[in-house]
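1. curious how this folds, go ahead:
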Amino acid sequence: MSSTPLLTTTTNPPPTKHHTTTHHPSPEKLALLIDKSKSVNNILQIHATLLRHDLHHHPILNFKLQRSYTSFGRLDCSVSLFYQTPNPNIFFYTNIIHSHTLHHLHAQAFSFYSLMLDNNVKPNHFTFSSVLKSCPLKSAKEIHSQAIKFGLDSDLYVRTSLVDVYARGGDVASACKLFDRIPEKSLVLLTTMLTCFTKHGEIERARVLFDEMRERDVVCWNVMIDGYAQQRMPNVCLELFRRMLAAKVRPNEVTVLAVLSACGQLGALESGRWVHSYTENNGIHANVRVGTALIDMYSKCGSLEDARLVFRSINDKDVVVWNSMIVGEAINGFSQEALQLFNKMCRLGFQPTDITFIGVLSTCAHAGLISEGRGFFRSMMDEYGIEPKIEHYGCMVNLLGRTGHLEEAYDLVRNMKIQPDPVLWGTLLGACRDHGNIALGEEIAEFLVSHALANSGTYTLLSNIYAAAGNWDGVARIRTLMKDSGVQKEPGCSSIEVKNKVYEFLAGDLRHPRSKEIYMMLEEINGWLKAHGYTPQTDIVLHDLGETEKEQSLEVHSEKLAIAFGLISTQPGTTIKIFKNLRVCRDCHSVIKLLSMITGRKIVMRDRNRFHHFVNGLCSCGDYW
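-> Model prediction:
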């Protein structure tokens, strides 16, 4: 192409007095210029040329201009041009519909679709696939009927779009019905159904479909990996990630975010570090999203040093990054550090969010900062206009319950503006157990049972309250009620990561190949403990057993098995990290404190409530958890 300015008209040498020739740009040349334009200014110049030379109604040029305006984000120009087009045909209508769906303006797209029908312009398969792109389910059903009316419902593009819209709208049955009718299933269509299944919790159906796929790209691998992470199945998530790498499929940012979430759920620190290293060595940019995920992973794995390093390395921190670090400090028991971060964040001009206040309120709960917690809860509403969510009420009930303000906690729950959930009631019941308030515990439990709000945790906590008071008849009655209701108690499970592999233990577990060595180490541990004056806290065994049986029951708690395995599987001086799905009991807490002193090892435990960092006979929680 010559260096002649884009929209100047070409003239011959200076005309004589009696003869003038003006060269009109051809439609073909103008069409080529539109296609090659790099900016909206170029398009505006070409549009001006069309107007000067009376070509603004040329159908092909008009159509190309409309499409270009949309691609450069000038939907207003595209719409104006559409309305200036006399008798627009199906291509013009489909283009303007598609333009609006690209900008997620479904109502306007649907309006143009209706206008097209009013003007007796018959839609084609591209029209239907365009109007369905950002369509809500209710409108999609109407359009589906239209597609049937025009005989286009069996078209591959239309049916694929219908599967997508039903899947997005949560109508899994209709999506499956349409999907099954398509003989040749494209990778896009298969990925759509994978997303549908994983999004709606049908992970097993998704896995069957995934395993049957002959071709898999990074998108479908990501859908499955993230699906397992969202369904709290981190072991399977990491296993699938390893298969993805073995299949030579290159992970991207979406993969990394899902895998880091799984590492955090498992407490798999070494696996998380490997993923971090992978991102740095394979061109996956450590942006704010990846940085936040890394902070979250390291915090949940108990490695605050690494989390803080990542936090400091992020240049353009947003409030989400600050929130992640505040919550990380809070769950690891570093209360002062969390509150200092909060104050610094506010000084720098960041507006706290509801997540920020979950972090600071949980900090207060973990540290027993009753007056500070009340103050934050009030300021959240009065200063920042944030309405408390269930999580904020949960933090306050936890804080009030731990500090013995049971009646205040109960009043707060009863006067909430939103419906309390079983977790909140469970927190209050747990406080009743810890403070021996049987009467209030029974009142709450009876309310939950009568309103069909009780779960396994409700029954277990009430049984524990009775057992702590020596009311074995009450315990028997609750266990019978649990059996009759088909409710099962969640078993305690502890996990430990050794050489990038996660091992899980239940109480009294004998499944591990090295069980004999583990139990020999337990015997050695018991000897160390007795030599240091340890006495088993048999009062916490909530079964009607003899003293010897109670001691034996305590010895094989899942966290003790995991620690014994850690001692025989790692080098002296190595930090041992344990993750438990339930709250650590008082006896295990005392034992781990002693073991950190006896072995000279740092032992980190994450239980259901928080982290405990045991060093030289002391715990970061200050024995308050």
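2. all contacts plus neighbour counts: C-alpha atoms, from now on.
-> Noted.
3. show me the contacts for Ala307.
-> 294-299, 325, 328 (Cα atoms under 8 Å, 6 or more residues apart in numbering).
4. now it. Nearest residue, chain neighbours left out?
-> Setting aside the residues directly before and after it, Ala307 is nearest to Ile295 in space (Cα to Cα, 6 or more residues apart in numbering), at 4.5 Å.
5. so where does the one you found fall, helix or strand?
-> helix 288-300 (DSSP states H and E).
6. after that helix comes which helix or strand?
-> Past helix 288-300, heading to the C-terminal end, the next element that is a helix or strand (DSSP H and E) is helix 304-313.
7. next, the angle helix 288-300 makes with that following helix.
-> Between helix 304-313 and helix 288-300, the angle formed by their directions is 160 degrees, by axes from the mean of the first three to the mean of the last three Cα atoms, to 10 degrees.
8. following helix 304-313, which helix or strand comes up?
-> Of the helices and strands lying after helix 304-313 in sequence (DSSP H and E), the nearest is helix 319-331.
9. which of the residues in the helix or strand just after that next one are buried?
-> Tracing the chain past helix 319-331, the next element assigned as helix or strand by DSSP H and E is helix 335-347. Taking 16 or more other Cα atoms under 10 Å as the basis for neighbour counts, the residues of helix 335-347 that come out buried are 335, 338-339, 341-342, 345.
10. here is the second sequence; please produce its structure so I can put it next to the first one:
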Amino acid sequence: MPSTFLLTPTQPPPPPPPKHSPAKLPTTTSSAVAPPTTHFPSADKLALLIDNVKSVHHLREIHAAVLRRGLERHHSILAFKLQRSYSSLGHLHHSLSVFNLTPDPTVFSWTAIIYAHAHRGLFHHSLALYSQMLQTSVQPNNFTFSSLLKGLPFEPAVALHCHVIKFGFCNDLYITTCLVDAYARGGDVVSAQKLFDEMPERSLVSITAMITCYAKHGKLAEARKVFDEMEEERDVVCWNVMIDGYTQHGLPNEALLLFRKMLAEEKRKNSKVRPNEVTVLAVLSSCGQLGALESGRWVHSYIKNNGVQVNVQVATALIDMYCKCGGLEDARKVFDGINGKDVVAWNSMIMGYAIHGFCEEAFRLFDEMHGMGVSPTDITFIAVLSACGHSGLVAKGWEIDPDPVLWGTLLWACRLHNNASLGEEVVEFIVSHNLANSGTYVLLSNMYAAAGDWEGVAKIRSRMKDCGVEKEPGCSSIEVNNKVHEFLAGDLRHPKSKEIYLMLEEMNCWLKAKGYTPKTDIILHDLGEQQKEQSLEVHSEKLALAFGLISTRPGTPIKIVKNLRVCLDCHAVMKMMSKITGRKIVMRDRNRFHHFENGSCSCGDFW
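-> Have a look, this model is predicted:
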């Protein structure tokens, strides 16, 4: 809607809401409401009955009694209550008919009918009604603006802001809060912040709106500052917004820390900050991002022991978390316990099997889903195709549905076979279809580096710079004693760095004794052979593995999460270390899970 529409109230209004054929209003009454004519209920009694009405059938009976006595002409409050009650019961056409028959409606009647349309998302109609109201010289009140603004799209909200100022409501707390929310939803963080800073007083709702604005747009430091300043006022909604903000913007550790602080706050105070379904959805997502299985299990236990409703959405989040954390059996138990599974739950479990390389289980579940009459979505096919891709079942993939998702797998295959010319073609396709990420360019750069084509490497780096693509730094994490430890390549920040690097040296001795040769051809830079070997030795996943070996009991599994695709050298090292140490090593990289055991990997060296 053009913003000029609201700025000139004297111009002809836009077309009014479509005229409903006047709803057939009642013309008779029931004896249940209108007893014999000598004992009609009074207007006050009818008003009370309208306020307490529970069904539209009962309301129509009362309406008939009002019409029969002609009370609507002398008691405008009855018409107003009828109009509002029809709206609240979902009969907007009856409400509009009552309004249209009301002579000289007051601002309260106008506001009620505007709110009824805006509440149902019929914003064009509510704005048209507002314009008609101005034409009748009825001035809006604060409830008119708050009714219009709540949920209003950005452009008309900005235009309506002018009227808020014109009619002198710019200091109204509720209206300003609605405007902050409108600017936040429209992505205008600067205007939202300006309004917020100028508010003479702030409510819990307005503060929450500003935190939501910051968090939604990734300004988490600003959001946390406002959040921390709230002190005693915070409710569960504020906590949820802040925790979810960290989760959505890739800061899962911060989300978990804040969740623990929330639990401490709940214990210290009262149930006002008790976590609910929204909280656990965000926290489970953070556990999944980190691959923090023990933390995820603890959250699951909290859900069961504290009365958090386990609906399909929460159950699906549990499945997703367990699958991403390597707890596939736990995921299946949750899946089997869901009553009335929707397609999202099926997709999550199928994808779980796919990323772990259990293709037959994924296909079996897909067939079962189809047999249950659940219609697959594009996500379902992506999950099944991922199972094909992770198992090298190209023919099986073509049987189901060829999809651009497989191009990423093909590019990696080009890397495995050092086919740079085909890799170039694949990259061109991926880029032209807006499917590229930093990993796409890095893979092709790896191919050039492996062939010693440093000019090709430079070309790719230049292209990445021109396109504004930055290589994501590799990061690996491992959970020990319910604490997540993160490592970058060559990291020296960890308190146990000395012990970690001593273990790395010991690992290198074990590996070389078993015939290990570093795969230096994957190094992107034109370095000497010794420098390349030293670079490979301190990859983040190797640091995580060394820390796991010195921090956990012999024989226990080690679980590592890598934010990028695991390199060829680290993959080879993990296989050998699983045999040397007698430990199962589970690694989740960007694409899938790798279960290393007794010198082999579940991916069959196809990832």
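11. just give the TM-score of the two.
-> Overlay of the two chains. TM-score (TM-score structural alignment, normalised by the length of the second structure): 0.87; 570 aligned residues with a Cα RMSD of 2.9 Å.
12. circling back to that earlier point, out of the buried residues of helix 335-347 of the first structure, flag the one nearest to Leu582 of the first structure.
-> Sorting the buried residues of helix 335-347 of the first structure by distance to Leu582 of the first structure puts Ser335 at the head of the list, at 22.0 Å, by Cα to Cα.
13. how about the closest one, nearest residue that isn't a chain neighbour?
-> Once flanking residues are discounted, Ser335 of the first structure sits nearest to Thr363: 5.3 Å by Cα to Cα, 6+ apart.
14. which one of the contacts of Ala307 of the first structure is nearest to Thr255 of the first structure?
-> Each of the contacts of Ala307 of the first structure was scored against Thr255 of the first structure by Cα to Cα, and Leu294 proved nearest at 13.0 Å.
15. so the closest one sits against Ser277, correct?
-> No - in terms of Cα atoms under 8 Å, Leu294 of the first structure does not count as a neighbour of Ser277; the distance is 11.0 Å.
16. more neighbours: which of those two?
-> When Leu294 of the first structure and Ser277 are compared on other Cα atoms under 10 Å, the one with more neighbours turns out to be Leu294, at 28 against 11.
17. the more buried one maps to what in the second structure?
-> Using TM-score structural alignment, the partner of Leu294 of the first structure in the second structure is Leu318.
18. for its match, give its distance to Gly168 of the second structure.
-> According to Cα to Cα, to the nearest Å, Leu318 of the second structure stands 50 Å off from Gly168 of the second structure.
19. how close does Gly375 of the first structure get to Met381 of the first structure?
-> For Gly375 of the first structure, the distance to Met381 of the first structure - Cα to Cα - is 10 Å.
20. shared neighbours of the two, anything?
-> Common neighbours of Gly375 of the first structure and Met381, counting by Cα under 8 Å, 6+ apart, are absent.
21. wait, doesn't Gly430 of the first structure sit right on Leu461?
-> Yes - under the contact definition of Cα under 8 Å, Gly430 of the first structure touches Leu461, with a separation of 6.3 Å.
22. report how many residues lie close to the alignment partner in the second structure of Thr195 of the first structure.
-> Superposed on the second structure with TM-score structural alignment, Thr195 of the first structure falls opposite Thr212. By the other Cα under 10 Å criterion, the neighbourhood of Thr212 of the second structure contains 25 residues.
23. check contacts around Thr212 of the second structure.
-> The neighbourhood of Thr212 of the second structure, defined by Cα under 8 Å, 6+ apart, consists of 184, 223, 241-242.
24. one more time with 10 Å
-> Thr212 of the second structure sits next to 181, 184-185, 206, 218-220, 223, 237-238, 240-242, 244-245 when contact means Cα atoms under 10 Å, 6 or more residues apart in numbering.
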